[in-house]
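Participant: Turn this into a model:
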Amino acid sequence: MTDGRTMGANGGSEPVAFGRRKEDRRGRVVRVAAVGDFHVGEKDGGEYREAFARVNDEADILLLAGDLTRRGTPAEIDVVIKELQDVRVPILAVLGNHDHESGQPEKVNEALRARGVHLLDEAPFELNEHVGFAGVKGYMGGFGRYTLTAFGEQDTKTFVGTTLDEVQKLEYSLRRLSTPVRVVLLHYAPIMDTVMGEPEQIFPFLGNDRLLEPIDRFKAAVVFHGHAHHGTFRGQTPGGVPVFNVSMLRVREDAGAELFYVHEIPLPADLPAAEQASEPGVEHPSGAERAAARSGSA
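Facilitator: Now for the predicted structure:
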C-alpha cells in the first residue's frame, strides 16, 4: 500500500490501450493504486510529490477518484500537475464535486489531458488485453428504498436525470471494454456500506446505488470511489464486487498507507500472464483493433 504516478492519455472515442510498464514479478496480478479527496490548494506544492512518485515501484497504474482540488481553480490544478510530474505509470481520473466548484471543469480537464492523464469520463482505458477501466463521476440521490425518484417538481426530475445520465455513461463505458477484467472508478459511492460512518442525514448526498446495476451486470472485478471521507473503507455490491472507499483519510486511517491504496487484481487462471510493456506512453492496439485482428478483418 502506498502512492502513485501516471502518463499517457487519449481524448478519442475509442478505448485506449497501454502496455504494462513492466511485467509484474508474479506475472499473475495487476497492481492498482487508488486515492481520492486529497484536495490540493494553491499553497500545497510539494506536499504529495514524493509520495506520488513511489507509485512507480508499487503499482502498474494510478487511479484518482476525484476531488483533486479544493475549489477546481486553474491555479489549484496546476499544483496538482506538479505533484504528479514524477509519475511514470498511466494515470486515470474522474473529477469530484470540489473540482466543479469554480465552474471551470473543462479547464481542469484540459490541464489533466496536457499532463497525459486519461479521463475515464470521456473514454474507457485498457491497460493491456486482460484489464480495462471504466469510470464516471457518479452523482447523488441516496440508497435503497430511500433513493430519490423523478417525481414532482422539474428540479427534482433534473436532479434524478443527472444520476441516470451517469449510470448510462458507466454502462456504455463498461460495454465498450473488450477486456475480461473490468475495474470501475467513481467519485460518488455506489453502495451504502462505504458511506457508513458519515452522518446519516447526508447519505443521499454521498452517492446513489443506481450505479450498481451496470457494475454487477458486467461483473466488475473491483470498484474504487472517494467522497465519503468519514465512511467505511471496504464494502461489496449485492453481486459480490468489492468496493473500496479510497478517500485519502480512509486510505491513511484504514489501509495504513501514506497516500494511496494498492489493490492487487489476480488474473483469471485461464489467461496468459500479462504481456511485458514497451516504453511508457507507447500505445498498443485497442480492444476493437485486437478483436478485428483475431477475426481476420481489416
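Participant: going forward, measure contacts and count neighbours with C-alpha atoms only.
Facilitator: OK.
Participant: which residue is nearest the centroid of this structure?
Facilitator: Central residue of the chain (CA atoms, centre = their mean): Leu185, 2.8 Å from the mean position.
Participant: Looks like it contacts Ala134 (just checking).
Facilitator: Yes - assessed by CA atoms under 8 Å, Leu185 is found in contact with Ala134 at 6.4 Å.
Participant: picking that back up, quick one: the residue nearest to the centre of the chain from Phe151, how far?
Facilitator: In this view, Leu185 and Phe151 are 29 Å apart by CA to CA, to the nearest Å.
Participant: ok, now Val80?
Facilitator: Val80 is 40 Å from Phe151, where distance means CA to CA.
Participant: Between the two, point out the one with more neighbours.
Facilitator: Comparing Val80 with Phe151 by neighbour count (other CA atoms under 10 Å), the higher total belongs to Val80, at 26 against 10.
Participant: I'd guessed the more buried one sits against Thr69; true?
Facilitator: Yes - at 7.5 Å, Val80 counts as touching Thr69 under the criterion of CA under 8 Å.
Participant: returning to what we had before: quick one: contacts for the residue nearest to the centre of the chain?
Facilitator: By CA atoms under 8 Å, 6 or more residues apart in numbering, the contact list for Leu185 reads 63, 65, 93-94, 133-136, 223-225.
Participant: 6 Å - rerun?
Facilitator: The contact partners of Leu185, by CA atoms under 6 Å, 6 or more residues apart in numbering, come to 135, 223-225.
Participant: Closest to Leu177 out of these?
Facilitator: Gly135 (11.4 Å; CA to CA).
Participant: Next one: the closest residue to the closest one other than its chain neighbours relative to Thr162, how far apart?
Facilitator: Excluding the flanking residues, the one nearest Gly135 by CA to CA, 6 or more residues apart in numbering is Leu185, at 4.5 Å. To Thr162, Leu185 is 18 Å away according to CA to CA.
Participant: Let's compare: structure for the following, please.
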Amino acid sequence: MRIAAVGDLHVTKESSGRLRPIFAQLEGRADVLLLCGDLTDYGLVEEAHILARELSVLKIPMLGVLGNHDFESGHVDKVVEILSEAGVRVLDGDSHEIGDVGFAGAKGFAGGFGRGTLGPWGEPAVKSFVKEALDESLKLESALARLRMDRRIALLHYAPIKATVEGEPAEIYPFLGCSRLEEPLERYPVSFAFHGHAHRGSLEGRTRVGTPVYNVAMPLLRRQLSPDLPIRLVELE
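Facilitator: From the prediction side, this is the model:
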C-alpha cells in the first residue's frame, strides 16, 4: 500500500485552486491519503467547502483527523459533515480498515514530553488540561485496540514524540504534543505514525520501541522535502 500523508493545509478563503494541482499529482502514486489536522485555518464552513473542492480531484480513500485550528470558530460538526460528504473519513478515536491495513486516528493534545510531561496536580485548570491529554491518548488506544490485523497506521495532529518537534523553539515543545500519545503506539504496535502541527520540526523520528514517526506538516514538507509536492509518500511493504 502506498500512503500519502500531509497535515497543516490551513485552507483559507483565498486557497481555492492552490491545492488541487498538488493533490492531482497523487494519481497513480498513492492508494490512500491521510490528512493530519489543521485542514482549515479558522475552522470556518467556507474554508471546509473550499478544501472539499480541492480534494475532488482524488479518487482514492481519504482519512483524516482534525487539528486545533479546525476548532477555532466552533463549527466542528459542520466542518466534519462537509469533509465527510467530500469523501474524507474523519477519525476521532475511530478506526477504519482498508484491505488488510488498519488505520486509527485521534487529534491528540499538548502536555510535553518525557520527564517534562505535565502531571495532574494543583489547580483544577491544570488537572483539566492533563485530562484532555489523557482522554485523547485513550481515544487513540481504543481505536488501535479495535484493529485485529498485523499492519496498523496511526494518524494524529499533535506529536507523540519529542524528536519530530525538534527545530521548533524549545519553549513551545509542551504545546506541540505529548508523550502520553506514545504509550498507545507501544501497547498496540503500528507500522508508522503520522502527525502535523510542528511547522518547523523534524521530518521523522522514532518511538522508544523504534516505530517510525513522520511529521507531515505541509510548511515543513515544502521547505525540506519538495515545494512542488509537499506530501509525504511512504510505501507499506
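Participant: Any idea what the TM-score is?
Facilitator: Superposed pair, TM-score by TM-score structural alignment, normalised by the length of the second structure: 0.97. Supporting alignment: 236 aligned residues with a CA RMSD of 1.0 Å.
Participant: Count the neighbours of Tyr139 of the first structure for me.
Facilitator: Counted with other CA under 10 Å, Tyr139 of the first structure comes out at 29.
Participant: Equivalent analysis for Gly103 of the first structure, please.
Facilitator: 13.
Participant: To which residue of the second structure is it aligned?
Facilitator: Gly103 of the first structure maps onto Gly74 in the second structure, with residues paired by TM-score structural alignment.
Participant: ditto for Tyr172 of the first structure
Facilitator: Looks like Tyr172 of the first structure aligns to Ser142 there (TM-score structural alignment).
Participant: what's the closest non-adjacent residue to that match?
Facilitator: In space, and not counting its chain neighbours, Ser142 of the second structure is closest to Gly93: 6.7 Å by CA to CA, 6+ apart.
Participant: Check whether that neighbour really touches Leu140, as I assumed.
Facilitator: Yes - with contact defined as CA atoms under 6 Å, Gly93 of the second structure counts as touching Leu140 (5.3 Å).
Participant: And the two? Which one has more around it.
Facilitator: Leu140 (30 against 21).
Participant: ok, back up a step: for Lys157 of the first structure, see how far away the residue nearest to the centre of the first structure is.
Facilitator: Distance check for Leu185 of the first structure against Lys157 of the first structure: by CA to CA, it reads 26 Å.
Participant: same check, this time on Pro180 of the first structure
Facilitator: 36 Å.
Participant: Next: Glu110 of the first structure.
Facilitator: Here Glu110 of the first structure is placed at a distance of 30 Å from Lys157 of the first structure (CA to CA).
Participant: Figure out the helix or strand that Gly119 of the second structure lives in.
Facilitator: Here Gly119 of the second structure, judged by DSSP states H and E, is contained in no helix and no strand.
Participant: Residue in the first structure paired with it?
Facilitator: In the first structure, Gly119 of the second structure lines up with Thr149, judged by TM-score structural alignment.
Participant: Leu51 of the second structure too?
Facilitator: By TM-score structural alignment, Leu51 of the second structure lines up with Val80 in the first structure.
Participant: With the second structure overlaid, how far apart is the helix or strand encompassing its match on average?
Facilitator: Of the helices and strands defined by DSSP H and E, Val80 of the first structure is found in helix 74-83. Comparison of helix 74-83 of the first structure with the second structure after fitting gives an average deviation of 0.5 Å (mean CA distance after the TM-score superposition for the first structure).
Participant: and for whichever helix or strand comes after that helix, what span of the second structure is it aligned with?
Facilitator: As assigned by DSSP H and E, the chain's next helix or strand after helix 74-83 of the first structure is strand 91-94. Under TM-score structural alignment, strand 91-94 of the first structure corresponds to residues 62-65 of the second structure.
Participant: and if you look at stretch 217-226 of the first structure?
Facilitator: Under TM-score structural alignment, stretch 217-226 of the first structure corresponds to residues 187-196 of the second structure.
Participant: Tell me the helix or strand right after the longest helix along the second structure.
Facilitator: Ranked by number of residues, the top helix in the second structure under DSSP state H is helix 124-145. Next along the chain after helix 124-145 of the second structure, taking DSSP H and E as the criterion, comes strand 151-155.
Participant: Go ahead and report the secondary structure state at the nearest residue to Val136 of the first structure once chain neighbours are set aside.
Facilitator: Leaving aside its sequence neighbours, Val136 of the first structure sits nearest to Asp121 (CA to CA, 6+ apart; 4.8 Å). Following DSSP: H, G, I helix; E, B strand; the rest coil, the label given to Asp121 of the first structure is coil.
Participant: quick one: what's aligned to Asp121 of the first structure in the second structure?
Facilitator: Using TM-score structural alignment, the partner of Asp121 of the first structure in the second structure is Asp92.
Participant: What is the burial count for that match?
Facilitator: Asp92 of the second structure has 19 neighbours, counted by other CA under 10 Å.
Participant: swap in the one 4 residues further on?
Facilitator: As a burial measure, His96 of the second structure scores 20 neighbours (other CA under 10 Å).
Participant: That one against Val90, yeah?
Facilitator: No - the pair His96 of the second structure and Val90 fails to qualify as a contact (CA under 6 Å) at a distance of 9.9 Å.
Participant: show me the residues around Leu144 of the second structure that make contact.
Facilitator: Neighbouring residues of Leu144 of the second structure by CA under 6 Å, 6+ apart: Ala104.
Participant: can you pull out the helices in the stretch 151-298 of the first structure?
Facilitator: If DSSP state H, counting those that start in this stretch is used as the criterion, the helices of the stretch 151-298 of the first structure fall at 154-176, 212-217, 248-254, 287-295.
Participant: Minimum distance to Val87 of the first structure: which of these has it?
Facilitator: Closest approach to Val87 of the first structure among these is made by helix 248-254 (18.0 Å; CA to CA).
Participant: and that closest one, which residues are buried?
Facilitator: Buried residues in helix 248-254 of the first structure, defined by neighbour count with 16 or more other CA atoms under 10 Å: 248-252.
Participant: on average, how far is it from the matching bit in the second structure?
Facilitator: When the second structure is superposed, helix 248-254 of the first structure averages 1.7 Å from its matched positions, counting by mean CA distance after the TM-score superposition for the first structure.
Participant: and for that helix, what are the contacting residues?
Facilitator: For helix 248-254 of the first structure, contacts defined as CA under 6 Å, 6+ apart pick out 35-38, 229, 233, 257-258, 261.
Participant: Can you give the distance of that helix from its chain's centre?
Facilitator: Counting by CA atoms, centre = their mean, to the nearest Å, helix 248-254 of the first structure is centred 17 Å from the centre of its parent chain.
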